[in-house]
Structure formats: C-alpha cells, structure tokens
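Engineer: predicted model and sequence follow; I will ask about them next.
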Amino acid sequence: MEQKNFDVIIIGGSYSGLSAAMSLGRALRQVLIIDSGLPCNRQTTHSHNFITQDGEKPAVISAKAKLQVDLYKTVHFYSGLAVKAVKKDNGFEILTESGEVFNCRKVLFATGVKDLFPEIKDFENCWGISVLHCPYCHGYEVKNEKTAIIANGEMGFEYAKLISNWTKDLRLCTNGKSELTLEQTETLNKHGVQIFEEEIDSFENQDGYVQNIILKNQEKITVKAIYAKPPFEQHCPIPETLGCDINEQGLLKVDAMQKTNVAGVYASGDCTTQMRSVAIAVSTGSFAGAVINKELTDEDF
C-alpha cells in the first residue's frame, strides 16, 4: 500500500471496526482498517437480535458491510496483522507482521477477545453452534429444549436463573465439586434444575451440534444446547503495551466516549464489553467513529 499516513487507523475489521470506519468515511476522514481475518464468531451459524439482520450468517453481514464501507473512497483496507504500536508526538506508528509501517493521529482497537476453551473434548468444535454464550443471541432457537449450563458457584446460580426463562428442561454441570451455597442448591432443586458435579470428559456431537455430554464416569447427559462462558483474553496485546488499562473482567477500560486512558487511543466492540453481540459491536463502533471525528475537528479548528 502506497499511502502511509492516515487520520485514523482501525485495528480490527469486523462489525465494530467497519461501523466506525463508516462513520469516519462519511466524515471524509482518511482511514485505514487493518484486519487479520479471524473474527471471534467465525464458527457461529447465525446472528440474532439485530434488527434487519436477524437470522443472517455473520460472514454475510460482515461481507455486506465491507462492500458498503468500501464505497467511501477515503477508507482503505489492509489485510494483515498489526503487531506493534508506538506513540509519537503527533500520533501513532503502527507496524504490521510483514514489516509495513503506517502512521495515524488516532487509533481505534476493535480487536475482540480470544476465548480460552476448557479441556473438554469437542468443546471448541461445538462453540458457537450448540455451545452458546448468550441467550439473547441464541436462546430463542433452542427454547424449551433439553439444555445444560456449564458453570459453578454464583455464576452458575445466576446463569441458571437467567436461562430458565427460555427452558425449564435445565441441568447445571459444575464440572467438579459444587461451589453453590446450600440455599442456592435448594432453590435450583425447587425449580427442577438437576445439578451434576462430575467432571466433563467430552461432547458427543454431529458437526458441532451436541447430542450428549459425557462425564468422566461415562454417564451421559442428553442435551440439545449448552450454555458456557469460558474465560478469555484480549485478542490483541497492543493496547496493553501502549499502557491501556484492563479492567477486572479482562476488558479494555473505556469511558462513555469509548476512550481508553491513553490519549488518542479508543476501543469498541467485544474487547470492551461483556455484552458480546453484533448489534452492540456496531453501536459502539459507530459512536467511536463519531467521537474520533469530533476530536480531530476540535484539534484542527
């Protein structure tokens, strides 16, 4: 790519990054999107709870978005991995894995998170297909089905309460000794939630669609859907190397304007919130783009 200097570089070209780029492109800003092509929902079969796109395949949404953003001639795309960012007096220098260097006044991280899967055979193969993280995104499609939750303690209790709105045919797998209080256990039992403490060995599945949970004692739990919230880490380590704060959940800390604690650095989408959905990623990206344009305008006026 011949052009090396931009108003804004967006690292991450999925829903949030593309949404920010549209805001900035419509504001006539010179924008570069650097994207490595690995969205965290790449295995998810359908996206839901996003008006006008309900039930659409995530890849179709992002492809259509990219085509629309590409119509704005001040927005440019670079396929590759950003590996380093250096703060300069007048902005930032971004280095890619292939050795190219780009400069910008502001940088937006829309880089998502990387899920850290448990040591359960075929968990990863089922993730986003029948092992789900969000009932608002996928609960309607498995309503009233045999469902399991993999969680423990307070999180397991609250998760079971929430999911019971979508199905009463529910079991809680603590994947080891239960950390529920006696009162929580009694409440779940009263509501018909079965509790299994045996560790999980694997999932029997067909092309990612779970059929049985196999416990380490070889007991089978027949289910059609599983909810789980595995731990995660930031997909991109660059914000931390720039000095951006991470909150106790492991997310980039931003204020109400999508600003990090480092001047000129913004973040949006899944890397900033536990509410992981396409709709929220689009919303925060669009807002971040408008905020960044306002900051650039104020600096130049």
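Structural biologist: Nice, thanks for sending it over.
Engineer: contacts, neighbours, all on C-alpha from now
Structural biologist: Fine.
Engineer: the helix or strand where Ala148 lies: which residues count as buried?
Structural biologist: In the assignment (DSSP states H and E), Ala148 maps to strand 147-150. Neighbour-count burial for strand 147-150 flags Thr147, Ala148, Ile149, Ile150 (criterion: 16 or more other CA atoms under 10 Å).
Engineer: so the last one touches Ala225, yeah?
Structural biologist: No: assessed by CA atoms under 8 Å, Ile150 is found out of contact with Ala225, at 10.9 Å.
Engineer: buried residues, the one helix or strand Ile34 maps to. List them.
Structural biologist: Applying DSSP H and E as the criterion places Ile34 in strand 31-35. By 16+ other CA under 10 Å, the buried positions in strand 31-35 come out as Val31, Leu32, Ile33, Ile34, Asp35.
Engineer: I'd like those residues as JSON lines, with distance to Glu154 appended.
Structural biologist: Below are those laid out as JSON lines (distance: CA to CA, whole Å):
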{"residue": "Val31", "distance to Glu154": "44"}
{"residue": "Leu32", "distance to Glu154": "43"}
{"residue": "Ile33", "distance to Glu154": "40"}
{"residue": "Ile34", "distance to Glu154": "39"}
{"residue": "Asp35", "distance to Glu154": "37"}
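Engineer: dropping in the other structure now:
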Amino acid sequence: MKVQDHFEVIVIGGSYAGLSAAMALGRSLRKTLVIDSGQPCNRQTPHSHNFITLDGVPPAVMADKAKKQVLEYNTVTFKEGLVTAVEKQDDTFKIRLGDRTVIMAQKILFATGVRDIMPSIKGFAECWGISVLHCPYCHGYEVRNVRTGILASGETAFETSKLIQHWTNDLTLLTNGDPELTEIQTHLIHELGINIIKKEISELEHEDGYVKSAIFSDGTTFEPKAIYSRVAFEQHCNAPAELGCEFTDHGHIAVDFLGKTSVDGVYAAGDNTTPMRSVSVAVAAGTKAGAAINLELINDRLK
C-alpha cells in the first residue's frame, strides 16, 4: 500500500458531471484529482442531443474535449483507476484504488453514475442507447413520426405511453406479459390510438444495434424503428452507501440543491442523484457541486 498524495478535492467519476465540477474547482484554484474507470453509461450512444452548442455530437467526442479543457487548469489532474473503498477519518477522506494506491482528500464528490440492468431479452443490451431509448428529450426528435414501441408494464407503461404519443402516432405498447394496467389505464391508452401487445418477447433482432423486429415467443413479429424502455439500475459505486449517505426511495443518492449529501464533506452529482439523465442536467449539477465545495473549503478555513 502506498499513500500517493493529498488533494483538497477528489472527484470520483470523470464523465460530464465530474468534469464539470472539476472545471469549477480548477477555476477556483483548488488542488483537484479526477479518478475515472472509463465506463460511461452512454458509451454505446452514437450522438448526444438536447444540449445547446453540442447538439448531435458523439458522447465520446464531447467527453474527450471536456477532459482536455479541464486539464488546462494546472491544479486539476486526472487518474485512470477504480475506487474500491472510501473511508472517513475525522475531516479527511482516504480513497483506496484497485492498484492499492491510497489518496487523501478534504472533500469528495461522487459523480459515479449508475449501471443499467438489462432485461433478459436477447439483443436488448446491444440496442441500448442506439435504438432502444430511455428518453424522448434526448432522442425523440430523431425517431419522430415513425413506428415506435414502448417496452413497459404497469404505471411506467401508462405514463410513458402518454408521453411518447406526442412524438409519433404509430405507437405500440409491448408489455412482455401481464400489462399490470387498470381498466381505466387500458381504456385511456386505447383512446390515444396505442395498440397493446401482451406477448412475451424472446428477441430483438437488430443490425449493429438498430432494431429490425421484436420477435415474440409464438414466432410472430413487430417491426419498429425504435423502442422506449426504462430499465432498472444500480449505483456504480458502493462507497456512498458505505460512508452512510442517505438514498431516495428510488435508489438515488439524496442531495440538496447544491449536491451535498447527508455526510459532511461528501457531495454527489449526475445520474447517481436524479432520474433526469441527460448531459445538460449532469453538467449543471457538476458546476453547482464544484462551486459549493469551493465555498465549503473557504468556510472551513474561517472556522
């Protein structure tokens, strides 16, 4: 084990929220380290949308440009690695990495995102982020007015059906078994002109992630251009829970408006804190958290 260095702030996670926070901290002259394991949740997505000045840019290109700009600030450094544990000792944090390096920090920001849990449908994971989509605000314009499916059941199916029908009139709800809908919900979905198929899906046939057809267990098919689905998720990093951070009922790290968690000195920003998963939201959250951490460091010194 080797203690490598001591930083004012360590940002765990080097995607949009983490890099945005690091820029705010770099511009605040804070000695900051960004640690990233290189597994962003949108790594399959061809293009990012709904972010002014960068609409349609591939996520990897956007992240690479952001990293280069952040590292122009000489107080910010970047390290590839996987954080395995974070321990709080009085007012200092000890961060352990997979290579047994130990790094110390006064403040921690978790920008670690979430890990999507794919359903056991052949081809689903390969299409995720390409033609199986989580957000109409991020991708709906590109698949507007085309044959579209919604893979969901229950309340999620009902709410998503209401939302997506604004982008296309050729919409089918695929419940993959029991719809778990009330009679009123079923009636309203039909009133919107949305067909419901209850058959179980055995495979999503695709070409390079672009769905060609949903193949049902009875051999019949449905041929959409896109499918919306909300999958389950889990936190990428267990350290916030191990530190005692509170979580919301939906499994996100609970934070205030500026990204502060329930544990002193610990902040969080990005997809690990909110269901609003978009680049613009992550960037804004990172900027706020970076500014809040800088102010907290100033106030700590004045105590």
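Structural biologist: Good, I have the coordinates. Being a predicted model, the structure only gives us computed values, none of them experimental.
Engineer: which among the buried residues of strand 31-35 of the first structure gets closest to Cys236 of the first structure?
Structural biologist: Distances from Cys236 of the first structure to these, taken as CA to CA, are shortest for Asp35 (11.2 Å).
Engineer: I'd like the distance between that closest one and Glu199 of the first structure.
Structural biologist: Computed as CA to CA, to the nearest Å, the Asp35 of the first structure to Glu199 of the first structure distance reads 38 Å.
Engineer: please apply the same query to Ser23 of the first structure.
Structural biologist: Ser23 of the first structure is 48 Å from Glu199 of the first structure, by CA to CA.
Engineer: higher neighbour count, these two?
Structural biologist: Using other CA atoms under 10 Å as the criterion, Ser23 of the first structure and Glu199 rank with Ser23 on top: 21 against 16.
Engineer: how about the more buried one, what's its partner in the second structure?
Structural biologist: Matched to the second structure by TM-score structural alignment, Ser23 of the first structure sits across from Ala24.
Engineer: that match should be in a helix, yeah?
Structural biologist: Yes: counting by DSSP: H, G, I helix; E, B strand; the rest coil, Ala24 of the second structure is found in a helix.
Engineer: my guess is it meets Thr287, correct?
Structural biologist: Yes: between Ala24 of the second structure and Thr287 a contact is recorded at 5.9 Å, counting by CA under 8 Å.
Engineer: which SSE is immediately downstream of the strand holding Ala148 of the first structure?
Structural biologist: helix 153-163.
Engineer: show me the contact partners of that next one.
Structural biologist: Outside helix 153-163 of the first structure, the residues within contact range by CA atoms under 8 Å, 6 or more residues apart in numbering are 135, 139, 149-151, 170, 172, 174, 178-181, 184, 188, 193.
Engineer: what residues are up against the closest residue to Asn169 of the second structure other than its chain neighbours?
Structural biologist: Using CA to CA, 6 or more residues apart in numbering and skipping residues adjacent in sequence, the residue nearest Asn169 of the second structure is Asn145, 6.5 Å away. By CA under 8 Å, 6+ apart, the residues touching Asn145 of the second structure are Trp167, Thr168, Asn169, Asp170.
Engineer: by how much does stretch 157-164 of the second structure deviate from the first structure on average?
Structural biologist: By mean CA distance after the TM-score superposition for the first structure, the fitted stretch 157-164 of the second structure averages 0.4 Å away from its aligned residues in the first structure.
Engineer: out of the contacts of helix 153-163 of the first structure, which sit inside helices?
Structural biologist: Judged by DSSP state H, those include Pro135, Gln184, Leu188 as members of helices.
Engineer: for the stretch 201-301 of the first structure, which segments count as helices?
Structural biologist: Applying DSSP state H, counting those that start in this stretch to the stretch 201-301 of the first structure gives helices spanning 238-242, 278-300.
Engineer: will you turn the ones you listed into CSV that also has distance to Phe203 of the first structure and mean neighbour count?
Structural biologist: Formatted as CSV, the helices of the stretch 201-301 of the first structure follow (distance: least, CA to CA, whole Å; neighbours: other CA atoms under 10 Å):
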stretch, distance to Phe203 of the first structure, mean neighbour count
helix 238-242, 35, 16
helix 278-300, 27, 19
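Engineer: closest to Leu67 of the first structure out of these?
Structural biologist: So among those, helix 278-300 is nearest, using CA to CA, at 15.6 Å.
Engineer: show me what the closest one is packed against.
Structural biologist: Packed against helix 278-300 of the first structure by the contact rule (3 or more CA pairs under 8 Å, 6 or more residues apart in numbering; DSSP states H and E) you find helix 15-26.
Engineer: so which strand or helix has Ile94 of the first structure?
Structural biologist: strand 91-96.
Engineer: next SSE downstream of that strand?
Structural biologist: strand 101-109.
Engineer: ok, average deviation of that next one from the second structure?
Structural biologist: With mean CA distance after the TM-score superposition for the first structure, strand 101-109 of the first structure averages 0.3 Å from its match.
Engineer: which other helices and strands contact that strand?
Structural biologist: By 3+ CA pairs under 8 Å, 6+ apart, strand 101-109 of the first structure packs against strand 5-11, strand 91-96, strand 265-267.
Engineer: tabulate those (JSON lines), appending distance to Val60 of the first structure.
Structural biologist: Below are those laid out as JSON lines (distance: least, CA to CA, whole Å):
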{"stretch": "strand 5-11", "distance to Val60 of the first structure": "21"}
{"stretch": "strand 91-96", "distance to Val60 of the first structure": "27"}
{"stretch": "strand 265-267", "distance to Val60 of the first structure": "24"}
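Engineer: from Phe124 of the second structure, how far off is the nearest residue to Ala125 of the second structure once chain neighbours are set aside?
Structural biologist: In space, and not counting its chain neighbours, Ala125 of the second structure is closest to Met118: 6.1 Å by CA to CA, 6+ apart. From Met118 of the second structure over to Phe124 of the second structure the distance is 7 Å, taken as CA to CA.
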